[in-house]
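Student: how does the following fold in three dimensions:
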Amino acid sequence: MHLDELREYCLAKPATEETLPFGPDTLVFKVANKMFALTGLDETDLRVNLKCDPDYAVDLRERHEEIKPGWHMNKKHWNTVYIEDGDLRDDLIRELIDHSYGLVVKSLTKKVRAEYGLDV
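Tutor: Here you go, the predicted structure:
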């Protein structure tokens, strides 16, 4: 997976926007104004920080050397997924993006989900 594919996949999610709140080198994807993915634009090797269930995060880190505790993030709830320099399958990366997005949507109030058309 390359940056353009990552970006396209994230932006296809309902109510998603991309922002640059940390400066021009860090692309952040948000749903209902809450982050679910961020990636550096100036990196030589593509990596993305994704929200993750704490137990699942530990399991992923044990099974995949390309998945580490979230860099500059709460390491209990975020993973850094190294994409270009690893052997992770694209479908696993998409699954992890879906998981991150789903956690954020699930954490929203019913009212906010309804405002963004995310009632699930």
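Student: please make it C-alpha for all contacts and neighbour counts, starting now.
Tutor: Will do.
Student: Phe29 in helix, strand or coil?
Tutor: With DSSP: H, G, I helix; E, B strand; the rest coil as the basis, Phe29 sits in strand.
Student: just give the nearest non-adjacent residue to it, would you?
Tutor: Computed as Cα to Cα, 6 or more residues apart in numbering, the closest residue to Phe29 that is not its neighbour in sequence is Glu18, at 4.5 Å.
Student: run this one through as well so I can compare:
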Amino acid sequence: MTAEDIKAYCLSKHKACEAYPFGKVPVCYKLNDKIFAQLYPDEGNYKITLKCTADAAQFYRMVYPDKIMEGYHCSKVQKPYWNTIYLDDFPEKELYNMIDFAYDTVLHGFSKKVQKQILEEAGK
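Tutor: Just a heads-up that it's a prediction; the model follows:
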């Protein structure tokens, strides 16, 4: 899967946008100004960091111990809620599921009122 494929998938999410709050890298994907994905498209260090719940993050780390680690860039307090996935030879379908989960995790972190507004705008 290419960086362009990941970019297109992240931007296909309702109200998702691309941002560069830390410079050229990582490329961040946000929902209502909250990051759900951070893409590092560099060859040789091709990875993505995704928002997660603590339980799901731990599960993914156990299933893919050689490919997924705690969000390497995060503070100790944030590490349980972010996973960094090394993308070389990572299953495409699983990555799409994890991006969906990251987006939904951020969505459900908003107040019920904001969630309702976002979902109504999406026609859901």
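Student: now what about the TM-score between them?
Tutor: Once superposed, chain against chain, the TM-score is 0.88 (TM-score structural alignment, normalised by the length of the first structure); 118 aligned residues with a Cα RMSD of 1.7 Å.
Student: picking that back up, how many other residues sit next to the equivalent of the residue nearest to Phe29 of the first structure over in the second structure?
Tutor: Under the alignment (TM-score structural alignment), Glu18 of the first structure pairs with Glu18 in the second structure. Neighbourhood size, Glu18 of the second structure [other Cα atoms under 10 Å]: 17.
Student: who does the strand or helix carrying Glu18 of the second structure touch, helix- and strand-wise?
Tutor: Using DSSP states H and E, Glu18 of the second structure maps to strand 16-19. Contact partners of strand 16-19 of the second structure among helices and strands, from 3 or more Cα pairs under 8 Å, 6 or more residues apart in numbering; DSSP states H and E: helix 3-11, strand 27-31.
Student: about what we covered before: who's in contact with the residue nearest to Phe29 of the first structure?
Tutor: The neighbours of Glu18 of the first structure, taking Cα atoms under 8 Å, 6 or more residues apart in numbering as the test, are Leu11, Leu27, Val28, Phe29, Lys30.
Student: again, 10 Å this time
Tutor: Contacts for Glu18 of the first structure (Cα atoms under 10 Å, 6 or more residues apart in numbering) come out as Arg7, Cys10, Leu11, Leu27, Val28, Phe29, Lys30, Val31, Asn33, Met35, Ala37, Leu38.
Student: how close does whichever helix in the second structure runs longest sit to the first structure?
Tutor: The longest helix of the second structure (DSSP state H) is helix 92-107. In the superposition against the first structure, helix 92-107 of the second structure averages 0.3 Å from its aligned positions (mean Cα distance after the TM-score superposition for the first structure).
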